[in-house]
Structures are given as C-alpha cells and as structure tokens.
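Chemist: Give me a model of this one.
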Amino acid sequence: MRPRKKPNLVPRLSRCASVILPVPTDPKEIPALKGHIRDAFPNPSAPLHLEIGCGKGQFICELASRNPSVNFLALEREENVAVVAAERAVELGLQNVRFMLCDAELLPLLIEKGELMQIYINFCDPWHKHRQFKRRLTYRVRLELYKTLLADGGELWFKTDNYNLFHFSTFEFEAAMPPYFVTRDLHNSEYAMDNIITEYEAYFSELGQPIYAIRAKKPAEQN
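Modeler: Reported below is the predicted structural model:
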C-alpha cells in the first residue's frame, strides 16, 4: 500500500522544481524526454549516473557533493519520499543532481542506449514471495536492460541487507552481467573506505546486519 500523500506535499514539491524533472502524465509524451535528460543539467556533457530508487536522497546527494563533475539522475516513485531527497539537494545547493518521480519501468523510454556511465541500486524491495521474482530490480531481464543503457565500461553497483535477495542476485548477475566484485560484508571489504552509506544501511549496520554487495562492469565488446 502506498503512503497517503502529505497535505503540504504539492507546495513542497513546487519549491524543489529546480531539481525535479517532470514526467508527463500521458505515457505517449514520455518518449519526447529521451535524449534530452542531459539538457536539464548546467553541464550537459558531463558523465551521467543513475540511482534507481533514491529514497530520502542521503546517498545520491552525498555522491553528487563529492563528484561535482558528474551529473546524477535519481528515480523515486514515492512522492512522499522523493520530496525529502529533493529538499536535501536544494538545501545543499547541488547543481549536478536531478530527480524524476516515476517507476524504473519507464527507463527504456527515458534513457538512450549507452547514455549512462554508472547505475546504483541500493536496498531495493526484495519482493519476498517466490512468484514475485520478476519484480526484483536485479532480475536478469532487468539487468540486461540496464546493460543496454550503460556505455562500454560502465558499471552497475548493487547493495542490500537482504540475504535472500543477494543470493538470488548472484545468479542473475552471472547470467546477465558477470560481476567483478561480490561480498557478504561490504563494510569489511576493500571498498569500505569509499562506500557511501544510505539511510537504510546505517540503520541495519547499527543492528549488526552485514551489508551484501555486487559490482559489475559492461565489457567494451558488448553493445
């Protein structure tokens, strides 16, 4: 069940218009955005990174702060959550991050093939029931789609606290995009120093829950 809209949601979103890219309500108009996402950034020629499901924006805003020469696009379907992320970006004065309030299903209509240098999937819905496996963001068909959106040498980073989702994802990555890094304890791995912690990650880590991670790179010979 989706959360009830907050009474002040509309004005809050309006105040964040500078960092939110509107998505047409008419599906037929959505493809018109394809190839023009970069135009929403002050530096359209900068590399474009994508986070699928940005939550309250702690990860993407910190990433944008650390990497001013990279453009970051964040997708989040829940407006009540996305508004917090957008407000964070506005408060920090970030010029290189933009948000789209929509579902990841729209990605093929929004992003050109080979347009992304990096994709981040952090703590997505595990869809616990077996019959729901096709809804998981790391289902191999979805990974194949992400791969088409990545440029040669582009990377996909995945993090979760859910072991079952991680276990499932290891097979899906091997089938679609073989990883160069797999760990059952990201915070004690060689990538721990550069890891940006999300809201969920901080919460689960404090409970002693290990963080699982997978990273994969698109080979140059694949198109």
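Chemist: From now on I want contacts and neighbour counts done on CA atoms only, so please keep to that.
Modeler: Noted.
Chemist: What is the lengthiest strand in the chain packed up against?
Modeler: Longest strand of the chain, by residue count under DSSP state E: strand 150-160. Under the contact criterion of 3 or more CA pairs under 8 Å, 6 or more residues apart in numbering; DSSP states H and E, strand 150-160 touches strand 116-122, strand 212-217.
Chemist: where does the last one sit relative to the chain's centre, distance-wise?
Modeler: Translated: strand 212-217. Counting by CA atoms, centre = their mean, to the nearest Å, strand 212-217 is centred 14 Å from the centre of its parent chain.
Chemist: The protein: helices as residue ranges?
Modeler: All helices of the chain, identified by DSSP state H, fall at 9-15, 58-66, 79-92, 107-110, 140-149, 163-176, 199-206.
Chemist: Next, the second sequence, to be compared with the first:
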Amino acid sequence: MRLRHKPGAADQIKQYAHYVIPNPTEQKGKWKQVFEKEQPLHIEVGTGRGRFMVEMAKANPHINYIGIEKYTSVISDALDKLIEAEVPNLKLLNVDAQKLTDFFEDGEVDRVYLNFSDPWPKVRHEKRRLTYKTFLSMYQQILHADGEIHFKTDNQGLFEFSIMSMANFGMTIHFLSLDLHNSEFEGNIMTEYEEKFSSKGNRIYRVEAAYRK
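Modeler: You can find the predicted model right below:
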C-alpha cells in the first residue's frame, strides 16, 4: 500500500483522544469501562481507512468495536469517518498489531477481523502475514474461549496459506466462501479495498474460524 502524507494527521489524532485512545496499555483489561455500555468486544487488525468498522458499529449498536491501524495518515481517514458518524461503540488505536497482548487482557476480545491484509507474497516474508502461526497464537491469547477470527481477502495465495495455517494450528472452520459476492452470505459490509477489487472482477474469499476448546 502506497501511503500519502496527510498534513495535520498527528495533531488531529491528539485532538480526538476520546476516539483514538492514547496509551492503550493503560486500558488493558479495562476496555469495558472505555465505552458507554458493557458489550462484546470485536477488533479489526489493520482497519485501514475505516469504512468497515464504522459501518459495523452503525449496524450493531449492541457490540463495541476497536479498529487498529499503525499508519497515522491512514487512521486519520478512519477518524474522519468516525467523527462524521458519531457512533459511541467504536474506538481506534494507532498502534502496531504485533503488540496486541500489550493492549488486551487474556480472553478480553470476542472476535478478530482481518480484512484484506498485506499478502506479503514472498516466502521469506511469511512471518509478517497476519495469519502466520505467531499471530494466530496471539489472537488465541486475547480471544474469549468462544471467540472467532473472520478473514477476507481477494488474494488467493494468502487465502490458501491462511486456511492451511489455521488448520495446522488446530482451528475449526465454521464458514468458508471461495466467491463471497456470488454466495448466499447476508450482511456483508465491504471495505474500501473490497469494493475496489471486486469492481475489477476479483473474487473475494472469506473464512470464519475458531480455536478448538
């Protein structure tokens, strides 16, 4: 992803500290207190420009959401959408997802979304893929026993890798689609990348997986 510099992004994030939570390590184990209501907590790792999280928060006021994005200029776009939407059940974190266990207590999260993650196609970079075993282990730690991972991509290679990675980790597949937009799946909310790729005719892959008890 080519990143553009967005002047004033860092200052905007500081100004809206009630939306982009500063010092998230201080909230570890206390996220229920950050939101207006105590509700299930879903997070998106790599929230990008925020459409998915904002629309999910609108559609599901009974769930609390946190969008995680490490690039300041990108999360600033997500913040713009959040300011406009004014949904009380969504917060953002401008942090690196490799440190999730610093921000969330064991079992504190109910679902993890991974949408159109960087495929890191070179074999030597596979450890950077968000469905690599070290990431799966980290998600398992912060997820509730009944928690799930919901994963979408247009990259067939990454999808195949992710399915094998989840299977090798002993996870159970609850749902799998090799062509989401031509399936009977209801309630799909598209990300910016999903709309872009699907408009070009790219097939969208989706899987829901859980850790075996």
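Chemist: what's the TM-score for these two chains?
Modeler: TM-score of the superposed chains, computed with TM-score structural alignment, normalised by the length of the second structure, equals 0.93; 212 aligned residues with a CA RMSD of 1.7 Å.
Chemist: Map F104 of the second structure onto the first structure.
Modeler: Aligning on TM-score structural alignment places F104 of the second structure opposite I111 in the first structure.
Chemist: In the first structure, what stretch matches stretch 137-147 of the second structure?
Modeler: Against the first structure, stretch 137-147 of the second structure falls on residues 144-154 (TM-score structural alignment).
Chemist: distance between the ends of the matching stretch?
Modeler: 13 Å (CA to CA, to the nearest Å).
Chemist: do the same with stretch 188-202 of the second structure
Modeler: Start-to-end, stretch 188-202 of the second structure (CA to CA) is 16 Å.
Chemist: which residues touch the match of F104 of the second structure?
Modeler: Neighbour list for I111 of the first structure: 34-35, 37, 149 [criterion: CA atoms under 8 Å, 6 or more residues apart in numbering].
Chemist: E78 of the first structure too?
Modeler: Counting by CA under 8 Å, 6+ apart, E78 of the first structure touches 2, 101-102.
Chemist: any chance of the residues you listed in JSON lines, with distance to L156 of the first structure and neighbour count too?
Modeler: Listed next are those as JSON lines, based on distance: CA to CA, whole Å; neighbours: other CA atoms under 10 Å:
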{"residue": "R2", "distance to L156 of the first structure": "28", "neighbour count": "7"}
{"residue": "L101", "distance to L156 of the first structure": "21", "neighbour count": "19"}
{"residue": "C102", "distance to L156 of the first structure": "20", "neighbour count": "20"}
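Chemist: And the residue nearest the centre of the second structure?
Modeler: Against the mean C-alpha coordinate of the second structure, by CA atoms, centre = their mean, the closest residue is E44 at 1.7 Å.
Chemist: The first structure: which residue goes with that one?
Modeler: Per TM-score structural alignment, E44 of the second structure is aligned with E51.
Chemist: for N168 of the second structure, same thing?
Modeler: Checking TM-score structural alignment: N168 of the second structure goes with A175.
Chemist: burial count for L79 of the second structure?
Modeler: When neighbours are counted by other CA atoms under 10 Å, L79 of the second structure registers 22.
Chemist: close enough to count as contact, it and Y19?
Modeler: Yes. At 7.5 Å, L79 of the second structure counts as touching Y19 under the criterion of CA atoms under 8 Å.
Chemist: Could you pull out the residues contacting both of the two?
Modeler: Taking CA under 8 Å, 6+ apart as the criterion, L79 of the second structure and Y19 both touch L92.
Chemist: and the closest residue to E126 of the second structure other than its chain neighbours, what does it touch?
Modeler: Of all residues beyond its chain neighbours, the one nearest E126 of the second structure is W120 (6.4 Å), with distances taken as CA to CA, 6 or more residues apart in numbering. With contact set as CA under 8 Å, 6+ apart, W120 of the second structure has these partners: 126, 128-129.
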